[in-house]
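In: no FASTA, just this:
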């Protein structure tokens, strides 16, 4: 089951909470998509965030209303999709991967492969599979062609460092659905606890 979509309200929460809440949400674009299984949070004054130096023509959507899309091209190659939110302007959540459940044939045609595990495992793959590009930057996620519904429960999550950044890289602001086969990359294993000393 999913909760009814409420414009802006679910997105105006601390960005780490939003990143966790989006895991398990259903994201569709023109009826194509699935369940979000991996996210990364980016805060206003986070050194790794596009917003850390203030508004620019590229990141203007990050400073707009919560519940909008922020879409940018990474390294001039791949599109990346973010959900704008947080308690202050300049925050967003990168959607890194989803489990495809609807419109798989359209995704396969766009991606040129069959394996469902590789259709949306990574920001660039996800955008290609869903047909996301710069034309969706700033779009309202509560209106067509988008549909976004938060999950009703609280799924088991794993957390770890974000991927592909050099600043504030140690922050454990990447979140994933525990046990999912559709993650972009496995999460680091938790360090083993030392054995308890033997009793005398």
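Out: Arrived safely, thanks for sending. This structure is a prediction, so every number in the text was calculated from the model and none was measured.

In: use CA for all of it now, contacts and neighbours both
Out: Will do.

In: out of everything not next to it in sequence, what's closest to the most centrally placed residue in the chain?
Out: Residue closest to the mean C-alpha point of the chain, counted by CA atoms, centre = their mean, is residue 95 at 1.7 Å. Of all residues not flanking residue 95 in the chain, residue 39 sits nearest, at 4.7 Å (CA to CA, 6 or more residues apart in numbering).

In: Show me how far stretch 13-30 is from its chain's centre.
Out: Here the centre of stretch 13-30 is set off from its chain's centre by 7 Å, with CA atoms, centre = their mean, to the nearest Å.

In: Which parts of the chain are strands?
Out: Applying DSSP state E to the chain gives strands spanning 26-29, 32-42, 69-74, 78-84, 92-102, 146-149, 157-160, 174-177.

In: before we go on, here's another structure to hold up against the first:
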């Protein structure tokens, strides 16, 4: 199956615009054996610059956050709790550290292979940020990966106009952030989609 690729210009825009426009797009993964997996993005969060206390870049440029300061359209992948990889897509112009974290996806193509990777039943397959990376075999090897190459890991545009209602609300798991950042409605999800993150 042939999947097209979102170009760099898509990501080189204000982060909240990119976040909303990513809903309904397809996260595509090509495994080493040539199998392709694809899942529809249904839940995500935006992180916007050093001024956002919930953003990793709020502490400035570090080896970990260096990729966020680079060109848009690259992946920022990191490990939390020593267990789960989280996938973020870098947005806006180089030098301004912003990104969108993918929270949940809906399997569309080759779900069987995703379940073989995760060994779970039901929607627990990919209804969380660490679950979706496991289901698509995304790990720290893909940190700094250029998502515009159309190889191994990329995002394809929506195949049809979005019909579902987009909801917005506060981001999750950012108790360390300043109150105004904790309350910012920078999480976006498809309201009617049963694959969205449960939290």
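Out: Nice, thanks for sending it over. Source: prediction; values computed, not measured.

In: returning to what we had before: what number of residues lie near the alignment partner in the second structure of the residue nearest to residue 95 of the first structure?
Out: Under the alignment (TM-score structural alignment), residue 39 of the first structure pairs with residue 44 in the second structure. When neighbours are counted by other CA atoms under 10 Å, residue 44 of the second structure registers 27.

In: so where do the helices sit in the second structure?
Out: Here the second structure has its helices, by DSSP state H, at 8-11, 15-22, 111-118, 129-135, 179-183.

In: which of the residues in the third one are buried?
Out: Read that as helix 111-118 of the second structure. Neighbour-count burial for helix 111-118 of the second structure, counted by 16 or more other CA atoms under 10 Å, picks out 111, 113-115, 118.

In: Show me what that helix is packed up against.
Out: In this structure, helix 111-118 of the second structure packs against strand 36-48, helix 129-135, with contacts taken as 3 or more CA pairs under 8 Å, 6 or more residues apart in numbering; DSSP states H and E.

In: Which among those is found nearest to residue 169 of the second structure?
Out: Among those, the nearest to residue 169 of the second structure by CA to CA is strand 36-48 (9.4 Å).

In: on contacts alone, who are the packing partners of that closest one?
Out: Here strand 36-48 of the second structure is seen to pack against helix 15-22, strand 26-30, strand 98-109, helix 111-118, strand 187-190 when contacts are counted using 3+ CA pairs under 8 Å, 6+ apart.

In: mind running it again at 6 Å?
Out: Applying 3 or more CA pairs under 6 Å, 6 or more residues apart in numbering; DSSP states H and E, one finds that strand 36-48 of the second structure makes contact with strand 26-30, strand 98-109, strand 187-190.

In: The second one vs the first structure, average offset?
Out: In other words, strand 98-109 of the second structure. Mean deviation of strand 98-109 of the second structure relative to the first structure after superposition (mean CA distance after the TM-score superposition for the first structure): 0.5 Å.

In: May I see the buried residues of helix 111-118 of the second structure organised as JSON lines, with distance to residue 192 of the second structure added?
Out: Formatted as JSON lines, those follow (distance: CA to CA, whole Å):
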{"residue": "111", "distance to residue 192 of the second structure": "21"}
{"residue": "113", "distance to residue 192 of the second structure": "25"}
{"residue": "114", "distance to residue 192 of the second structure": "23"}
{"residue": "115", "distance to residue 192 of the second structure": "23"}
{"residue": "118", "distance to residue 192 of the second structure": "25"}
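
In: Nearest to residue 58 of the second structure among these?
Out: Closest to residue 58 of the second structure, out of all of the buried residues of helix 111-118 of the second structure and judged by CA to CA, is residue 118, at 33.1 Å.

In: Double-check that closest one against residue 135; I have them as touching.
Out: Yes: counting by CA atoms under 6 Å, residue 135 is a contact partner of residue 118 of the second structure at 5.4 Å.

In: Now the counterpart of residue 146 of the second structure in the first structure. Nearest residue, chain neighbours left out?
Out: When the first structure is aligned by TM-score structural alignment, residue 146 of the second structure is paired with residue 140. Leaving aside its sequence neighbours, residue 140 of the first structure sits nearest to residue 68 (CA to CA, 6+ apart; 4.6 Å).

In: Give the equivalent position in the second structure for that neighbour.
Out: Match for residue 68 of the first structure (TM-score structural alignment): residue 74.

In: what do you get for residue 102 of the first structure?
Out: Using TM-score structural alignment, the partner of residue 102 of the first structure in the second structure is residue 109.

In: Quick one: neighbours of that match, just the number.
Out: 16.

In: Next up, the contacts around the residue lying closest to residue 92 of the first structure once chain neighbours are set aside.
Out: Once flanking residues are discounted, residue 92 of the first structure sits nearest to residue 84: 4.3 Å by CA to CA, 6+ apart. By CA atoms under 6 Å, 6 or more residues apart in numbering, the contact list for residue 84 of the first structure reads 62, 66-68, 92.

In: Not counting its neighbours along the chain, what's nearest residue 107 of the first structure?
Out: Using CA to CA, 6+ apart and skipping residues adjacent in sequence, the residue nearest residue 107 of the first structure is residue 129, 4.5 Å away.

In: Just put the helices and strands packed on helix 111-118 of the second structure in a markdown table and tack on distance to residue 177 of the second structure.
Out: Converted to a markdown table, those look like this (distance: least, CA to CA, whole Å):
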| stretch | distance to residue 177 of the second structure |
| --- | --- |
| strand 36-48 | 12 |
| helix 129-135 | 19 |
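
In: Right, I'll call it a day here.
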